[in-house]
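>>> Coordinates for the following, if possible.
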Amino acid sequence: MPRYNSIKAGELTDTSYYILLCLTKKKHGYLIMQTIKNLTDNQLSIGPASMYTTIKKLLDADLIELSVENGSKKKTYVATMKGIELLKKEVERRKAMVEHAEKILNHYEEI
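I've put the predicted structure just below:
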């Protein structure tokens, strides 16, 4: 049975969400990992294997693009407009999830 591909379904895993969020500006692999650690106050750490597997999926879905600078061996990545639009939709989806949880948990506290 094939694995569920959340990106094809229009949803982002936490890893793909943070990688795409970091790529609103061009970054290379190591800087992506460091940015995620800093952004999440070291609560989320993504290793190279997981990161590059996710980057490949994001590239295949045209959510990010590879940018090789002249004379540099470093590969940098940046979000495409399609990626930015999906990121915006994902933020709204996650906001709704939090609102649902707050409603339920607020009701739970009243009991």
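>>> going forward, measure contacts and count neighbours with C-alpha atoms only.
OK.
>>> residues contacting residue 21?
residue 87 (C-alpha atoms under 8 Å, 6 or more residues apart in numbering).
>>> any idea how far it is from residue 77?
As defined by C-alpha to C-alpha, to the nearest Å, residue 21 lies at a distance of 12 Å from residue 77.
>>> Does residue 46 belong to a helix, a strand or coil?
When classified by DSSP: H, G, I helix; E, B strand; the rest coil, residue 46 comes out as coil.
>>> ok, which stretches of the chain are strands?
In the chain, the strands defined using DSSP state E lie at 27-28, 64-68, 75-79.
>>> Just put these in a markdown table and tack on mean neighbour count and distance to residue 95.
As requested, the strands of the chain are arranged in a markdown table below (neighbours: other C-alpha atoms under 10 Å; distance: least, C-alpha to C-alpha, whole Å):
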| stretch | mean neighbour count | distance to residue 95 |
| --- | --- | --- |
| strand 27-28 | 18 | 27 |
| strand 64-68 | 17 | 23 |
| strand 75-79 | 21 | 21 |
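>>> want to put them side by side, so please do this one too:
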Amino acid sequence: MAREKFQTLTEQMFYILLCLRQECCGTDIMARVSALTKGRESVGPGTLYNLLESFVQVGYIIETKVEGRKRSYLITEAGQKALEDEYRRLRTLAADYEAQAGGANA
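Got it, this is the predicted structure:
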């Protein structure tokens, strides 16, 4: 059921799950995504908290602690599998491109 909703991940989804391989809160996730991508990708608070809620609902992450308004999260086995599946999908796309383009830079 959840696999249909998240059959493929957006870049923001991918980076959020990647960051949550270590426990962190929302503000830490936003900073880590920006640092990891050298500013190429960013996640705003509205998008982030909607995705975190969706990820909790489908079991990709769990809420690990609450300190006032600050909530921390961590990826689950199901979330790790989704992240790995997306990584393999992206590698397959890149391999298909390289095979078709003959290694030429377009």
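>>> TM between them?
After superposition, the two chains reach a TM-score of 0.86 (TM-score structural alignment, normalised by the length of the second structure), with 102 aligned residues with a C-alpha RMSD of 1.9 Å.
>>> about what we covered before: as CSV, the strands of the first structure with distance to residue 97 of the first structure would be great.
CSV is the format used below for the strands of the first structure (distance: least, C-alpha to C-alpha, whole Å):
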stretch, distance to residue 97 of the first structure
strand 27-28, 29
strand 64-68, 25
strand 75-79, 24
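>>> And these: which comes nearest residue 89 of the first structure?
strand 75-79 (14.4 Å; C-alpha to C-alpha).
>>> what range in the second structure matches the closest one?
Residues 71-75 of the second structure are matched to strand 75-79 of the first structure when aligned by TM-score structural alignment.
>>> Mind reading off the mean deviation between that stretch and the first structure?
Compared with the first structure after the fit, stretch 71-75 of the second structure shows a mean deviation of 0.4 Å (mean C-alpha distance after the TM-score superposition for the first structure).
>>> now stretch 12-19 of the second structure
Mean deviation for stretch 12-19 of the second structure: 0.6 Å (mean C-alpha distance after the TM-score superposition for the first structure).
>>> chain center to that stretch: distance?
In terms of C-alpha atoms, centre = their mean, to the nearest Å, the gap separating the centre of stretch 12-19 of the second structure from the centre of its chain is 2 Å.
>>> With stretch 76-92 of the second structure instead?
9 Å.
>>> contacting residues for the residue most central in space within the second structure?
Centrality entry for the second structure: nearest residue to the mean C-alpha point is residue 14, 2.4 Å, by C-alpha atoms, centre = their mean. By C-alpha under 8 Å, 6+ apart, the contact list for residue 14 of the second structure reads 83, 86.
>>> and if you look at the one 10 residues further on?
Neighbouring residues of residue 24 of the second structure by C-alpha under 8 Å, 6+ apart: 72, 73, 74.
>>> Out of these, which comes closest to residue 61 of the second structure?
residue 74 (5.4 Å).
>>> Counterpart of the residue nearest to the centre of the second structure over in the first structure?
Aligned partner of residue 14 of the second structure by TM-score structural alignment: residue 17.
>>> Can you tell me how far the counterpart of residue 89 of the first structure in the second structure is from residue 67 of the second structure?
Aligned counterpart of residue 89 of the first structure in the second structure: residue 85 (TM-score structural alignment). Distance of residue 85 of the second structure to residue 67 of the second structure, given as C-alpha to C-alpha: 33 Å.
>>> Name the residue in those two with the higher neighbour count.
Taking neighbours as other C-alpha atoms under 10 Å, residue 85 of the second structure and residue 67 compare with residue 85 leading, 15 against 7.
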